[in-house]
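J.: predicted model and sequence below, questions to follow.
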Amino acid sequence: MRKYFIFLLLSVCTSLLFAQQNKLFTLDELIPGGKNFYSYYPQIGEQFQWHDDELMMLRDDSVFRVDPLNPNHKKFVFRFDEIRKKEKGGGIVSRVSFDREGSDNLVFSSAKGTGVYDLKTRQVILSVDFPENSANQELSPDNVYLAYTKENNLYITDGTGKETAITSEENKGIVCGQAVHRDEFGIKGGIFWSPGGNKLAFYRMDETMVACYPVVDISARTATEKSIRYPMAGESSHEVAIGVYNVKTGQTVYLKTGEPRDKYLTNVVWSPDEKFIYVAELNREQNHLKMNRYDAGSGDFDKTLFEETHPKYVEPENPVLFVRNNPAQFVWQSERDGFNHLYLYDTSGRLLKQLTRGDWEVTDVIGFDGKGQHLFFVSTQPSPLERHAYSVNLKSGSIHRLTNVPGMHTIAVSNSGRYLVSRYSASDNPGKVDIIDLKNAKTVTLTSALNPFAGISMPRVELGSLKAADGKTDLFYRMVKPANFDAAKKYPVAIYVYGGPHSQLVQNRWRYGSGGWETYMAQKGYLVFVLDNRGTSFRGRAFEDVTHRRLGVEEAKDQMCGVEFLKSLPYVDAGRLGVHGWSYGGFMTINMLLRYPEVFKVGVAGGPVIDWKYYEVMYGERYMDTPQENPDGYAKTSLLNKAGRLKSRLLIIHGDEDPVVVMQHSLQFLKSSIGAGTHPDFFVYPGHEHNMIGRDRVHLHEHITRYFEDFCR
């Protein structure tokens, strides 16, 4: 009897282990918005922030102090609940950060408001409820005022409930305190406090000359129109000004940026002494940049410090960074030598030196050490598939690599520059956080993410490279193979594509960046293939701007190099190739189906650009110029005049309230297809914008999968 029980127990354990190893995932477990998504998503529960040279660890609702010299020693500091009980609004604290170096003030925020907590006295010294219907809230650096917007105007309050209107625009076509230029050029907001909190710069955007674009809201009993301002390529664009409000006097002046008004005002930053505002100004053609300085008191133009031009485009995305302890110098990021690098200037506009150079790109600038002698940054050196931390000495120009473990690193540096915290993952590493003592070259792991797929037989993700259509440029790809892959079989292929600027899908991060839908398709018996073509980012200007004035041409050629590679593999069924992508990837999906109509069996295109003349001014004109300047390029890249070439099964998906790629794109393609006698399928997600979120995102991927299963099997 005992032997039988042991045998039965072993049988049950073996069956459970086998079931675990051969688990089939649901989309609810693989797609954001799914009810079990976070059960299989690598997570690191702790967050780390520097307080001078002390490391603070946030875990759940508690904060601990970590000794950098002995990271295993952690001391409890306080719980968020202490703030919650003392805060006026009583909201759940969702984020905390130290307001500035050398301060014990902790800035906290919740859904209801924000404030400041003094660690020494354990008292809330400022608590400000977010005013009803407010947005874009920004606390002043001195923790006295809260700036925010309501509808199209800008306000401040001092926490006593007193509200001061900085602008009073009655025309809803004039918007203050919000991001402008459709968030291009690195713009993330429209409120810019001065370093001491004495003045507030802000964007004022006049959209009255931009055509109102109708978006229909079907949620009401009778559908209503909610118009947006959408400047299309070659048409009238909005005009932007920068105001400066003096908190003490209550007066506002506007920077005298002059004519033409139809230009881009970007990368706004204050000088450390609050006397000047620096603005990177770009012409409408986006090929001539001026770094201009203005007097913050009068708004008068002071000086053009330097200029940059390029025959295709200049794209500033980062403001000048003033050198710590030396406000007479700043660092500027530029692609002027073909790669994004760092340049040291003085405030007269004189170039002192190029700090970094080489066939690699700086991707992030972290900050300076305590003395302002070294600048920390992240770059694509030594491989564009990874990100590593470096420091550069501003005087000697010597560069030192600070992270050596393979992967994609994001870093935070202590006040003195002695310690570095690196959060990173790699293809075989779901996530780790290390603390690095740069003085003693000592690295200690603070925490690690568990492998959510441990013990499960997973689809295998492989990395490779092939030559681009130019015959010389290396392109990187990943391929996902079913867990039970058999090279003697023939497999259908799902190609996932994006292919546009500001993207890189293949990286040495967890599972090479492979997402949940790829896993889902692999377990259904597909090979999944993802390739970064020329035109994508982090490989230099020549790699990216080869697509200028003819978007979709070179990208499709490179993707077809990937297709030819796939067809050369004995286990690929060349008769069952499908492609899917969203936004630019939706454009690429249809583009590939129409340029190479005999190749693909199925395509699913989400939120696709169909004709670049229907896309917005800033992005569209950067990469295509205007339709008036480049009529041949617009004609050759338009998918409307190619609708008759459709031979594959094609599903187009669009959100009916999409403000990015308006649904006119898809509807125009349907109209052209009707005229040409072709038959794409169409599916709409009511109430959604440019992509589907929440539970509907799971439905979206089920719908995409069903289409592949119906027509690519």
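T.: Thanks, I have it. As the structure is a computational prediction, the values presented were derived from the model and not from experiment. Numbers count the residues shown, from 1 in each chain.

J.: going forward, measure contacts between C-alpha atoms and count neighbours the same way
T.: OK.

J.: the closest residue in space to residue 613 that isn't next to it in sequence: what's it in contact with?
T.: Sequence neighbours aside, residue 233 is the residue nearest to residue 613 in space, at 5.6 Å (criterion: CA to CA, 6 or more residues apart in numbering). By CA atoms under 8 Å, 6 or more residues apart in numbering, the contact set of residue 233 is 612-618, 620-621, 625-627.

J.: try this one side by side with the last:
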Amino acid sequence: MKYIKRSLFLFILAVMPAAAQQKLTLEQIWGGQFRLQYMDDLQAMKKANQYTVLNLNRATKSNAVDLYDFATLDKVNTLINSKNFTQLENGIDSYTFSADEKKLLIATNSEQIFRHSFVADFYIYDIGSKTLSKVAEGKIQEPTFSADNSKVAYAFQNNLYVYDVASKKASQVTTDGKKNAIINGITDWVYEEEFAFVRAYDWNASGDKIAYIRFDETDVPEFSMDVYGSSLYPIQDVFKYPKAGEKNALVSLHIYDVKAGTTKKINLGNYNDFYIPRIKWTNDAQTLSVQVINRHQNDLDLLFVDANSGTPKVVLNEKDKAYVDITDNLTFLNDNSFIWTSEKDGYNHIYHYAKTGKLITQITNGAWEMTAYYGFDDKTGNIFYQSTENGSINRDVYRINLNGKNKVRLTPNTGTNSATFSPNFEYFINTFSSSSVPTTFTLHSAKDGKKVKDILNNDALKSKLADFNLPVKEFMVLKTEKGQELNAWMIKPKDFDPNKKYPVFMYQYSGPGSQQVNNDWNGYDDYWFMMLAQQGYIVACVDGRGTGFKGAEFKKVTYKELGKYEVEDQIDAARTIGKYSYVDASRIGIFGWSYGGFMSSNCILKGNDVFKMAIAVAPVTNWRFYDSVYTERYMQTPQENASGYDDNSPINHVSKLKGSYLLIHGSADDNVHVQNTMRMVEALVQANKQFDWAIYPDKNHGIYGGKTRLQLYTKMTNFIKEKL
């Protein structure tokens, strides 16, 4: 029947029961039908009480950097629109301002290298004259303006350059850069992935010096990946990758004098086998701060280096019985005293130190975690930060005086709040969501948190989702038989019947300091979980020991034994859930990606009497295969801790497999190498175990592109339906 009268159609809709409402599909989820509206690339200005947003016009396929007023939210100006420049025909990928905010560095035609790094065509846009000029002929990395706005430093083919804006000429700072040998001013693979930064150089406050890190990775072992592409013969991608216990790049610190054209190597002292995870100039133009940490990453020095003499001085030392986390929270105040964050009292908190390194005060304290540092208002003496004071699954924004008094909660709604402050700290744009409220953007007073104005919401998405009658995410604290109290959530079918028995599909990540049980809006996986709930499954997630935001002791208990306590907690949680009257304990499965894949693999092996099936995507199967910085932070080296590596690696427990196991990997995963899966496959074969597996050619750790995610999630859904 192709035609139904409108009146009859409306009547049918009116009498349809809730269970007959729309069902989620993978095509909808991965087709972008539930995409959120965002304020893309939101940046607060520093010279005026304004902010910018990178807006996309889908109709014209163009980008615009638009300027708005913080107080009124009114659009003040369009600084640049890509449709007006043929050089930007492929759009604006990102932008940064010069210090005087009169110029922009525009990136276009970007090409991704690894997780954070990319090369692009970069242009300088003069906002006043509305002119666009290219910085370099080729695609370059990480360009930044000098403090006096006259120059731009950038990296090209492992060397540093300085471009003079007025003369439009570039001078080469380093000349020894060479692929897979020497890198100047840009991090190597392992620094980028594990210390989460790419630009390893920094301009000083007067624009006359550049500090940079040089990486000598000559002796670092190489890793190669076949790239199959579309040509007759595949090619090999070869790059330096230090696995646990192997040689790291040798790092050294240098300061380039722009006016003199000379470079000075800084003698940092008697450090051996160390990392330089951060460099940052202080407010004193001739004083550079440098963080140096030992290979075990449990002993960190904050150094101040005199740029003229090259003399370093240890200002602060941080030690930990397990490891010290690296952050970007170091902030220098006008008098060069500084803000530092530390877990030294058992929770992550804010500290104020004099420029000499003497502790002035611990600003925040309590059995909760400071999760983001936003800034200091020198007019009022207030510090602004985000924390878990309202529960470890929530985030709120607070202000507190530099002396640790007069704390005020600025965000009234329970869920996940984050802030972008105006340059005068009079207002902030709050980004809020919860498991029941999609992301909203609102303007608030920084004095008392009162809402001034709504900016953007996703009510249209919420209305659209009402047609699907989606199940809700129920938060709880799950207590195992061993007494562990763990944050958890559960998604039950909308027509849940407590007298029925349901299969349970568990999801987790479980990596050190991570969190999956958090009160925010849906990601793509959440829609998938709700789709599974619509099809009769209960989906559950438990954050076991080793995860974050519940204090250092809870997080660091897994030190030197990754995969022991976390796996124990997932198995025990599954046993607890299996005793619920409405759960079929014989039908419990588990899924995870990356560290979560390592976990789900271990769970079906060590918990073979609990889990009926498991899916592992891009898993580590032996920590000996993973990189030095991450693995040794939590495990020390294999030479020092062989049993910690071997006892908890899935590859050594394949003989225990009883249930159904699906193993998935991308062949071009530069992070967790496909070697992990290939060696696991061979171990399973030699143990005569049956299992399912899939390799995605030329896909990296994210396994995406085109229809890839749709095909992948279809495969996993079918596996769940068949095996669980």
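T.: Yes, it's here. Keep in mind the model is a prediction, meaning the values are calculated, not measured.

J.: TM-score of the superposed pair?
T.: Laid over one another, the chains give 0.90 as their TM-score (TM-score structural alignment, normalised by the length of structure 1), with 689 aligned residues with a CA RMSD of 2.7 Å.

J.: I'd like the next helix or strand past the lengthiest helix in structure 1.
T.: The residue-count maximum for a helix in structure 1 (DSSP state H) belongs to helix 2-21. Using DSSP states H and E, the helix or strand that follows helix 2-21 of structure 1 towards the C-terminus is helix 27-30.

J.: which of the contacts of residue 233 of structure 1 show up in structure 2 as well?
T.: Retained in structure 2 by both residues aligned by TM-score structural alignment, their matches' CA atoms under 8 Å are the following of the contacts of residue 233 of structure 1: 612-618, 620-621, 626-627.

J.: going by distance to residue 177 of structure 1, which of these wins?
T.: Distance ranking of those against residue 177 of structure 1, using CA to CA, places residue 618 first at 19.6 Å.

J.: map the closest one onto structure 2.
T.: Taking TM-score structural alignment, the alignment pairs residue 618 of structure 1 with residue 629 from structure 2.

J.: wait, a helix at its match?
T.: Yes: assessed with DSSP: H, G, I helix; E, B strand; the rest coil, residue 629 of structure 2 lies in a helix.

J.: mind listing what it touches?
T.: 190-191, 194, 244, 295.

J.: coming back round to it: any idea which of the contacts of residue 233 of structure 1 is closest to residue 326 of structure 1?
T.: Closest approach to residue 326 of structure 1 among the contacts of residue 233 of structure 1 (CA to CA): residue 618, at 35.1 Å.

J.: separation between that closest one and residue 404 of structure 1?
T.: 39 Å (CA to CA, to the nearest Å).

J.: kindly report the same for residue 700 of structure 1.
T.: Applying CA to CA, the value for residue 700 of structure 1 to residue 404 of structure 1 is 40 Å.

J.: then residue 348 of structure 1?
T.: Following CA to CA, the distance that separates residue 348 of structure 1 from residue 404 of structure 1 is 38 Å.

J.: more neighbours, those two?
T.: Taking other CA atoms under 10 Å, residue 348 of structure 1 and residue 404 do not tie; residue 348 has more neighbours (12 against 9).

J.: residue in structure 2 paired with that one?
T.: Residue 348 of structure 1 maps onto residue 356 in structure 2, by TM-score structural alignment.

J.: now do residue 586 of structure 1
T.: Counting by TM-score structural alignment, residue 586 of structure 1 corresponds to residue 597 in structure 2.

J.: confirm that that match lies within a helix, as I assumed.
T.: Yes: checked against three-state DSSP, residue 597 of structure 2 lies within a helix.

J.: list the contacts for it?
T.: Residue 597 of structure 2 makes contacts with 509, 591, 615-620, as judged by CA under 8 Å, 6+ apart.

J.: what do you get for residue 140 of structure 2?
T.: Contacts for residue 140 of structure 2 (CA under 8 Å, 6+ apart) come out as 119-122, 154-157.

J.: same question for residue 100 of structure 2.
T.: Under the criterion of CA under 8 Å, 6+ apart, the neighbours of residue 100 of structure 2 are 47, 148-149.

J.: helix, strand or coil for it?
T.: coil.

J.: quick one: stretch 346-363 of structure 2 to chain centroid distance?
T.: Its chain's C-alpha centre and that of stretch 346-363 of structure 2 lie 26 Å apart, by CA atoms, centre = their mean, to the nearest Å.

J.: now residue 443 of structure 2: which helix or strand?
T.: Under the criterion of DSSP H and E, residue 443 of structure 2 resides in strand 440-445.

J.: quick one: that strand aligns where in structure 1?
T.: Using TM-score structural alignment, the residues of structure 1 aligned to strand 440-445 of structure 2 are 432-437.

J.: can you list contacts of the matching stretch?
T.: With contact meaning CA under 8 Å, 6+ apart, stretch 432-437 of structure 1 is reached by 44, 68-69, 71, 418-425, 442-449.

J.: hmm, 10 Å instead?
T.: By CA atoms under 10 Å, 6 or more residues apart in numbering, the residues outside stretch 432-437 of structure 1 that reach it are 43-44, 46-48, 55, 68-69, 71, 402-403, 409-413, 417-426, 442-450.

J.: which of those residues fall within strands?
T.: 46-48, 55, 71, 409-413, 419-426, 442-448 (DSSP state E).

J.: just the buried residues of the residues you listed.
T.: 46, 48, 55, 409-413, 419-426, 443-444, 446-448 (16 or more other CA atoms under 10 Å).

J.: one step back: the nearest residue to the match of residue 348 of structure 1 once chain neighbours are set aside in helix, strand or coil?
T.: Nearest residue to residue 356 of structure 2, sequence neighbours excluded (CA to CA, 6+ apart): residue 315, at 6.1 Å. In three-state terms, and counting by three-state DSSP, residue 315 of structure 2 is strand.
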